[in-house]
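Engineer: no sequence for this one, just the structure:
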């Protein structure tokens, strides 16, 4: 969605304002994308561990879309962000946290298998994120409740102390 003019049509989630009538999400995302592109040669090689760059901006867009009720856009942005080499340059905890967060979008789309794969992948990347984060436990519980699960998801549930409820 970078490079849009102010008059370009935007998905509804991008036009959403904060509850206080603040800046639309597309303006903030566009500004972040501009900064990430302008400083792209520095992305993911920072010393402060934030991993800011085009990939991090796309991950933020995915999370924003999910939170604003557009799981299709969330999964599309997720796939775009995770499909390149820059994804692997982000800190492990950042990648795992994103995978845990995107689980909700997969579930909202009726795809508990993709949600389970995201959690198992997050656990492989940064086990502490998956095993100690309350959001991960909530997501895993939702996957378990969604129906039959793959063996690796069931193993993860057993490791974190969850059982099918």
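Structural biologist: Received it, and whenever you're ready, just let me know what you need. From a predicted model like this one, the values you see are computed outputs, not experimental measurements. Residues are numbered from 1 along each chain as shown.
Engineer: contacts and neighbour counts: CA atoms only from here.
Structural biologist: Fine.
Engineer: so residue 149, which state does it fall into?
Structural biologist: coil (DSSP: H, G, I helix; E, B strand; the rest coil).
Engineer: excluding its backbone neighbours, what's nearest it?
Structural biologist: residue 113 (7.1 Å; CA to CA, 6 or more residues apart in numbering).
Engineer: any idea which element the one you found lies in?
Structural biologist: With secondary structure defined by DSSP states H and E, residue 113 is part of helix 112-125.
Engineer: here's the one I want to compare it with:
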């Protein structure tokens, strides 16, 4: 968190200068990472403040006239996805799912890198599980596997989430197939 904030200070130009879109994207990405780190450290105020700062940069970045239209690694949707994970980390799973559903219904969601989308789906499964919705948690994992199989098959978080879904005993054929594919169950 401290390293990200320090780097953002170096990238942020004085108010009198118009920042370049790449600088906005980099600073915003660092702020998102710092906000997620603050949530991991259980600092709700810092997580919220950093996400708010990232959102302001995303608003500027999204509408910047010099922005490359193919530049989708940072923007409002990325900040919303981070806000969903932050809400989940503080146990506000209803809010997390609401934000997640909003962000994933945007056009920008489909333009994010496949690995980013899959990683988010894996991470949001905890909120679904905590709300007692293992079916949707399992479907999120199956969707993540379709988007970027390596994310689902290699990440320990995905294996843990899939194991939790399997333990509920309410799995679909797709979830069972995924579990077999990654070696959590026998064929």
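Structural biologist: Arrived safely, thanks for sending. Treat the numbers as computed from the prediction; the structure is a model and nothing was measured.
Engineer: where does whatever helix or strand comes next after the helix holding residue 113 of structure 1 end up in structure 2?
Structural biologist: Using DSSP H and E, the helix or strand that directly follows helix 112-125 of structure 1 along the chain is helix 127-132. Residue correspondence for helix 127-132 of structure 1 in structure 2, counting by TM-score structural alignment: residues 149-154.
Engineer: returning to that earlier point: and the residue nearest to residue 149 of structure 1, what's its match in structure 2?
Structural biologist: Residue correspondence, TM-score structural alignment: residue 113 of structure 1 in this structure matches residue 135 in structure 2.
Engineer: from residue 152 of structure 2, how far out is its match?
Structural biologist: From residue 135 of structure 2 across to residue 152 of structure 2, the span is 17 Å (CA to CA, to the nearest Å).
Engineer: burial of the counterpart of residue 146 of structure 1 in structure 2, as a residue count?
Structural biologist: Under the alignment (TM-score structural alignment), residue 146 of structure 1 pairs with residue 168 of structure 2. Number of residues near residue 168 of structure 2 (other CA atoms under 10 Å) recorded here: 13.
Engineer: quick one: contacts for residue 168 of structure 2?
Structural biologist: The neighbourhood of residue 168 of structure 2, defined by CA atoms under 8 Å, 6 or more residues apart in numbering, consists of residue 134.
Engineer: circling back: the match of helix 127-132 of structure 1 vs structure 1, average distance?
Structural biologist: Comparison of stretch 149-154 of structure 2 with structure 1 after fitting gives an average deviation of 0.6 Å (mean CA distance after the TM-score superposition for structure 1).
Engineer: contacts for that stretch next, please.
Structural biologist: Outside stretch 149-154 of structure 2, the residues touching it (CA under 8 Å, 6+ apart) are 115, 118-119, 122, 141, 144-145, 158-159, 182.
Engineer: between those, which has the most around it?
Structural biologist: When neighbours are taken as other CA under 10 Å, the top entry among the contacts of stretch 149-154 of structure 2 is residue 141 (31 neighbours).
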